[in-house]
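Asks: here are the coordinates; sequence isn't available:
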């Protein structure tokens, strides 16, 4: 009976660690085409309630570039991921050129990234591929976007460490 109780505690700890404040973004996705100067929506599952009051105004930034050198382009606004909200409208400013971009939602302790998607601005076509556009705020460069595998691997190893620690503590107390 004590073993079952220890396993139940371990499982609940594992779930808490794995779901810690990382939103799973389901819009925009690869193949999405946003337009400038009109509302587009960011959709997600999960929440970041453990961020406290900060969860009501989480910053949403537009970035571009390869995952090893992501560059800040613009802040699109904020969203409230503190509870049951799963959607927020964002408008891409007309100063953003057409091209491939990603969004980073600045949740803590780990930021949430979208896949690359397209933005179309009729007044600013995409620059030639050999001359990438410069970011409007180079000092605010975002850290490199983790790949899905590395993020999942990091969460898995943290979860396993938490599970092992909880199980060891439970057996010690038995």
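Replies: The structure has been received and is ready for your questions. Only a predicted model underlies this, so the values are computations on that prediction, with no experimental measurement involved.

Asks: From here on, just use CA atoms for contacts and neighbour counts.
Replies: Fine.

Asks: Can you pull up the most central residue in this structure?
Replies: For the chain, residue 112 is the residue whose C-alpha lies nearest the centre (C-alpha atoms, centre = their mean; 0.8 Å).

Asks: what about that one, distance to residue 28?
Replies: For residue 112, the distance to residue 28 under the criterion C-alpha to C-alpha, to the nearest Å works out to 12 Å.

Asks: go on, residue 45?
Replies: Residue 45 sits 13 Å away from residue 28, going by C-alpha to C-alpha.

Asks: just residue 82 next, same as before
Replies: For residue 82, the distance to residue 28 (C-alpha to C-alpha) stands at 20 Å.

Asks: One more to weigh against that first structure:
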């Protein structure tokens, strides 16, 4: 009985931990944004747990592998304090054509979009010489990895506490 109650508490802690962040659902893999045009970032959940800070959360364009994501530029601000699930974002025309991700600076952890294409007609990638084309390494799934990692940590901590109590 004690074990069942403890596991129920652990499960609710894990659920609360993962529910505190937003999940970006736009842009998605395969999305193409053009510089200078109004696009939008879409999400589910909210970040009301951030308090007043949840009404003006930065939206950043980032690049690089999940282990070394690099900030590129700010593209907008969103309000994730309540029922809003969409915010405008515009990539400046100084950004080169390439693969990027969106990072939203939420707490307790940032939220990431899958990698997507940004096109800038003034800055096309160089033509290839027929050799292999390198695949850019982008932070795809970084948000899911971080959410899973945080949930696993919470679950393991609760399991350890339960074992100490039971034994």
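Replies: Alright, I've got the coordinates. Just so it is clear, the model here is predicted, and its values are computed rather than measured.

Asks: got a list of what the residue nearest to the centre of the first structure touches?
Replies: Taking C-alpha atoms under 8 Å, 6 or more residues apart in numbering as the criterion, residue 112 of the first structure is in contact with 22-25, 104-106.

Asks: what's the nearest residue to it if we skip its chain neighbours?
Replies: Spatially, and ignoring its direct neighbours in sequence, residue 112 of the first structure is nearest to residue 105 (5.0 Å; C-alpha to C-alpha, 6 or more residues apart in numbering).

Asks: same deal with residue 159 of the first structure?
Replies: residue 14 (5.2 Å).

Asks: residues contacting the counterpart of residue 50 of the second structure in the first structure?
Replies: Alignment of residue 50 of the second structure against the first structure is given by TM-score structural alignment, with residue 51 as its counterpart. Counting by C-alpha under 8 Å, 6+ apart, residue 51 of the first structure touches 21, 82, 107-108.

Asks: all strands in the first structure, in order from the N-terminus.
Replies: With DSSP state E applied, the first structure shows strands at 24-27, 33-35, 39-45, 58-64, 71-79, 87-91, 99-105, 112-113, 117-120, listed in chain order.

Asks: will you turn those strands into TSV that also has distance to residue 10 of the first structure?
Replies: As requested, the strands of the first structure are arranged in TSV below (distance: least, C-alpha to C-alpha, whole Å):
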stretch	distance to residue 10 of the first structure
strand 24-27	24
strand 33-35	43
strand 39-45	24
strand 58-64	31
strand 71-79	33
strand 87-91	32
strand 99-105	30
strand 112-113	26
strand 117-120	39
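
Asks: nearest to residue 163 of the first structure, of the ones you listed?
Replies: strand 24-27 (22.9 Å; C-alpha to C-alpha).

Asks: And the closest one, what's buried?
Replies: For strand 24-27 of the first structure, a neighbour-count test (16 or more other C-alpha atoms under 10 Å) marks 25, 27 as buried.

Asks: Mind naming the longest helix for the second structure?
Replies: Ranked by residue count and defined by DSSP state H, the top helix of the second structure is helix 142-166.

Asks: So residue 74 of the first structure is in contact with residue 90, correct?
Replies: No: under the contact definition of C-alpha atoms under 8 Å, residue 74 of the first structure does not touch residue 90, with a separation of 11.5 Å.

Asks: since we're on the closest residue to residue 64 of the first structure other than its chain neighbours, how many residues are nearby?
Replies: Leaving out its chain neighbours, the residue that sits closest to residue 64 of the first structure by C-alpha to C-alpha, 6+ apart is residue 101, at 4.7 Å. Residues contacting residue 101 of the first structure under the criterion other C-alpha atoms under 10 Å number 19.

Asks: Stretch 72-79 of the first structure vs the second structure, mean deviation?
Replies: Compared with the second structure after fitting, stretch 72-79 of the first structure deviates on average by 1.0 Å (mean C-alpha distance after the TM-score superposition for the first structure).

Asks: okay, how far is it across stretch 104-120 of the first structure, tip to tip?
Replies: Distance between the two ends of stretch 104-120 of the first structure: 19 Å, counting by C-alpha to C-alpha.

Asks: can you pull the contacts of residue 14 of the first structure?
Replies: Here residue 14 of the first structure is in contact with 159-160, 162-163 (criterion: C-alpha under 8 Å, 6+ apart).
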